[in-house]
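Engineer: turn this into a structure:
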Amino acid sequence: MAQPPMSTTPAVAAAAAAAPPLLSEPWGVPLSDGRLWAKDPSVVRFGERYLMYFTVHPAPGDERSGLRVGIAASSDLRSWELLARMQPTGEYDARGLAAPGAVVIDGVVHLFYQSYGTGARDAICHASSTDGVTFTSDASNPVFRPSGEWNCGRAIDADVIVDGDRLLLAWATRDPDMRTQMVGTAEADLDSAFSRQDWRDLSLAGPALTPELDWELECIEAPALVRSKSGLVMFYAGGYNNDPQQIGYATSNDGVNWTRGSAEPFMTNGKPGTWNSSESGHPGVLTDADGRTYLFFQGNDTGGRTNLLAATEILWDDGGRPRLRTATR
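Structural biologist: Predicted structure coming up:
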């Protein structure tokens, strides 16, 4: 059953009324009963096409349960073709794999995804590919779990960005009671293998972001990293799925300390009757070869029975602050 809409401030209500234009109709993968379902998008440009990595259910006839990482391709960011589903490769992801974050480095796609279905033991795994479709798993998987007494040791929702001579990893975790979701960061040398021994936890003392605003409720998750004139920018999801989940952003000079860009959501869930009235969540950011920036996100109007992926464009002001493209600009 869909959750009732949250009460909103006038500013949030106005933002919801001015929904950004989408690149195309929201897209999902058909389930056996005809519902469309896809979540957690991460998109890269690889050669002459775009590849999207996302969470999907197993293929019809697959007797193994658990979620999968789907791979879809597009030539224009508007129409997508499902190419493959990644399968578990070890005991660590035998119950499922999900929520990928991808980056292309020297012609290789490095994919960071979470194991799924083991609660506090879920962790970040790594695989690489020279064609973007066929992946080789890291022998040291899982490659990252957080340390520190403030969290439960879980790591999910990976995203990565090349930042100088390092690869910066953002991830979500929960407090020791598994109640509150928060975000942390880690780094590895860019010339490393990104294996377990290569990562340095940057959030040992505490989270990079924890829910504080009313609309964030008990959850900040799904970090999505990009760089602008203002430094590093992290888009994130506030609120658990369909609470509703909405998207905010924060900025940082070092990848460790983060400051919210606004007290209001950057993107709200849609108004009643729209396709994303239950949520606009789990952002992913693509900076294209021409410098344009696109925000991918999931949404639905069914309280989570269906899930669709969509994209819109982000514009930047002279100070490097983001705003959503409107229908007229």
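
Engineer: hey, let's count contacts and neighbours off CA atoms from now on
Structural biologist: OK.

Engineer: the residue lying closest to Ser129 once chain neighbours are set aside: what's it in contact with?
Structural biologist: Closest residue in space to Ser129, ignoring its immediate chain neighbours: Phe135 at 4.6 Å, by CA to CA, 6 or more residues apart in numbering. Going by CA atoms under 8 Å, 6 or more residues apart in numbering, Phe135 touches 127-129.

Engineer: please point out which parts of stretch 148-163 sit buried.
Structural biologist: For stretch 148-163, the neighbour count (16 or more other CA atoms under 10 Å) marks 150-163 as buried.

Engineer: okay, these in a markdown table with distance to Leu286 next?
Structural biologist: Output for the buried residues of stretch 148-163, formatted as a markdown table (distance: CA to CA, whole Å):
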| residue | distance to Leu286 |
| --- | --- |
| Trp150 | 31 |
| Asn151 | 29 |
| Cys152 | 31 |
| Gly153 | 29 |
| Arg154 | 26 |
| Ala155 | 23 |
| Ile156 | 20 |
| Asp157 | 16 |
| Ala158 | 15 |
| Asp159 | 12 |
| Val160 | 12 |
| Ile161 | 11 |
| Val162 | 13 |
| Asp163 | 15 |
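
Engineer: let's see this one next to it:
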Amino acid sequence: MKHLLFVLLFSPLFVFAQERMMFGDTSRKGVPYSKDPHVVKFEGRYLMYFSIPPFEDKTNPIKGWNIGIAESTDLIHWEKIGEINPEGSYESKGLCAPCALVVDGKVHLFYQTYGNGRNDAICHAFSTNGISFQRNKTNPIFHPTGDWNCGRAIDAEVIKFENRYLLYFATRDPNFEVQIQGVAAAPLTTDFNRDDWEQLADYPILVPEYDWEKKCVEGASVIQRGNELFMFYAGAYNNEPQQVGIAKSSDGVHWKKLSEEPFLANGKPGEWNSSESGHPHIFADSDGRTYLFFQGNNDNGKTWLISNVEVLWNENGPYLKED
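Structural biologist: Okay, the predicted model is just below:
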């Protein structure tokens, strides 16, 4: 029995599921450590892209944060099938926080460089199989301009809305203290190249306001319902605790928060996500059901797990089923 428990917790891939998904890749640190989930359905299977930390072994030639790839047939049990590691000088310090979008039989991946401070920016790559990616030759494709931000762009989210693609990103104020949200757009004919993106607002479209959001709103994930967009966002920096909020928009630029309280809170003391429930991704399945993927832990970031909950909808917007 003790041997079985050891295998479950310390195998190269940690997966535990009872009534819900619990996923953590152990390949980098020897303990479950996966963040920033994003899921698509592609060629009859679910693919999840997620951030994985630097190797515990500092002599490993692969440096920095990278992106892991896992597949599933049921959104609960996941198997890691690949990684996306740095290519080129602009990724040399790392890459993470993926967003995937399926367009015309290809998976388009939007992600950030990491480890460059104010110079971190959004990049793009594409794949015909969802595993092997070709970089956009114009990378990095986007960073914000204007005196309202620090020039950094992270946490990309791209969605097709009306007659264009919208790119949501997190940045910081000029003092590099407060995390805020911005938006850019590209035409439907785009190859997602750098010159196609136009910043839509010279001001933040979402800022922290409530006590639980502290000095950070980030990790936007957006879904269309009817003629409106709903944004699931992370409030507060990691483990403060980070929790998930909701905002709504009819044009993709102007947003109204739906509640002064978190939509998805961190867990109670002793629960697996007592340190946070953060970095959301709202996934719409082909059957119309929607699931909120998020990261959490109960040890202030010594480990990280990814889970999901089903999101239900009524005339007022999204809600969670009570336990």
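
Engineer: residue in structure 2 matching the residue nearest to Ser129 of structure 1?
Structural biologist: Here Phe135 of structure 1 is matched to Phe133 in structure 2, going by TM-score structural alignment.

Engineer: could you do Tyr236 of structure 1 as well?
Structural biologist: Match for Tyr236 of structure 1 (TM-score structural alignment): Tyr233.

Engineer: any idea how far Gly70 of structure 1 is from Ile156 of structure 1?
Structural biologist: Here the criterion is CA to CA, to the nearest Å. By it, Gly70 of structure 1 lies 17 Å from Ile156 of structure 1.

Engineer: typo on my end, it should be Tyr113 of structure 1
Structural biologist: For Tyr113 of structure 1, the distance to Ile156 of structure 1 - CA to CA - is 7 Å.

Engineer: which neighbours do these two share?
Structural biologist: If you check Tyr113 of structure 1 and Ile156 against CA under 8 Å, 6+ apart, the residues they both contact are 99, 124.

Engineer: which secondary structure state does the residue most central in space within structure 2 sit in?
Structural biologist: The centroid of structure 2 falls nearest to Asp36 when counting by CA atoms, centre = their mean (4.0 Å). Per DSSP: H, G, I helix; E, B strand; the rest coil, the local secondary structure of Asp36 of structure 2 is strand.

Engineer: isn't it up against Gln295?
Structural biologist: Yes - between Asp36 of structure 2 and Gln295 there is a contact at 6.7 Å, judged by CA atoms under 8 Å.

Engineer: find the residues that touch each one of those two.
Structural biologist: 279-280.

Engineer: which of the buried residues of stretch 148-163 of structure 1 fall within strands?
Structural biologist: Among the buried residues of stretch 148-163 of structure 1, the members found in strands (DSSP state E) are 156-163.

Engineer: hey, where'd the helices end up in structure 1?
Structural biologist: Along structure 1, counting by DSSP state H, helices occupy 10-17.

Engineer: buried set for stretch 219-233 of structure 1?
Structural biologist: Neighbour-count burial for stretch 219-233 of structure 1 [16+ other CA under 10 Å]: 219-227, 230-233.

Engineer: for the stretch 101-250 of structure 2, what spans make up the strands?
Structural biologist: Per DSSP state E, counting those that start in this stretch, the stretch 101-250 of structure 2 carries strands over the ranges 106-113, 122-127, 134-135, 154-161, 164-172, 179-187, 198-199, 217-225, 228-235, 243-249.

Engineer: reformat these as a markdown table; add distance to Val207 of structure 2.
Structural biologist: Conversion of these to a markdown table gives the following (distance: least, CA to CA, whole Å):
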| stretch | distance to Val207 of structure 2 |
| --- | --- |
| strand 106-113 | 20 |
| strand 122-127 | 20 |
| strand 134-135 | 32 |
| strand 154-161 | 15 |
| strand 164-172 | 10 |
| strand 179-187 | 5 |
| strand 198-199 | 17 |
| strand 217-225 | 6 |
| strand 228-235 | 9 |
| strand 243-249 | 11 |
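
Engineer: Cys96 of structure 2 is nearest to which of those strands?
Structural biologist: strand 106-113 (5.6 Å; CA to CA).

Engineer: that closest one corresponds to what range in structure 1?
Structural biologist: Under the criterion TM-score structural alignment, strand 106-113 of structure 2 matches residues 108-115.
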